[in-house]
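S.K.: Model the structure of this input:
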Amino acid sequence: MDQTSAITGRQIAAARTLLGISQAELAVSARISIPTLKRMEASDGYATGMINNVAAVRSALETAGILFIDPNGNGPGVRLRDRQP
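M.R.: Have a look, this model is predicted:
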């Protein structure tokens, strides 16, 4: 798995919740279909799909202010980047 894009379906769903955006909004931002995003979020473990699609979702979320937290003994996570005034 390419570690630059490896994220879990739960991280994607949690990130969307933090941002307050829908699956449709994220799909448009990442330039993928809604069914593709739904499959990614539903996967057990790392998001499945074409590597470029997973990378596009990760990039869209990071651009929107999400930081992905690598597994560090407590599992992977997400948080919002600090907003600079």
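S.K.: When you work out contacts or count neighbours from here on, use the C-alpha atoms and nothing else.
M.R.: Fine.
S.K.: Who are the contact partners of the residue most central in space within the chain?
M.R.: The centroid of the chain falls nearest to Ile12 when counting by Cα atoms, centre = their mean (3.3 Å). Taking Cα atoms under 8 Å, 6 or more residues apart in numbering, we find Ile12 in contact with Glu41, Arg58.
S.K.: Where does it fall, secondary structure wise?
M.R.: Applying DSSP states H and E as the criterion places Ile12 in helix 9-19.
S.K.: For the comparison step, fold the sequence that follows:
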Amino acid sequence: MLKTLTSAQSRAGRALVKWSVRDLSEKCGVHRNTISAFETDQTEPNGSTLTVLRQALETAGVEFIPENGGGAGVRLRKTSP
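M.R.: The predicted structure follows:
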């Protein structure tokens, strides 16, 4: 199964948009404890949970960089001048 979001990408994505765990929770409807457990590698949420986490971060401007030999990552979408 293709992993849609890693715990490190979630933490980094939140940092890029200056969101707390609570902020992400409110944006996507996933409980704070679920997000915290995922981001600290205590649990692996189901696919639909990972999808809504990723979608919330993408809506905020986070772009996800796939594993391409250099490691998966994130960046902030470039805004038009």
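S.K.: thinking again about what came up before, how close does the helix holding Ile12 of the first structure sit to the second structure?
M.R.: On superposition with the second structure, the mean distance recorded for helix 9-19 of the first structure (mean Cα distance after the TM-score superposition for the first structure) is 0.4 Å.
S.K.: And that helix, what's buried?
M.R.: By neighbour count on 16 or more other Cα atoms under 10 Å, the buried set for helix 9-19 of the first structure is Gly9, Arg10, Gln11, Ile12, Ala13, Ala14, Ala15, Arg16, Leu19.
S.K.: Name the nearest residue to the aligned residue in the second structure for Ala56 of the first structure, ignoring sequence neighbours.
M.R.: With the correspondence set by TM-score structural alignment, Ala56 of the first structure lines up against Val52 in the second structure. In space, Val52 of the second structure comes closest to Cys28 once its chain neighbours are excluded; the distance is 6.0 Å by Cα to Cα, 6 or more residues apart in numbering.
S.K.: cool, and Arg14 of the second structure?
M.R.: Ser20 (6.8 Å).
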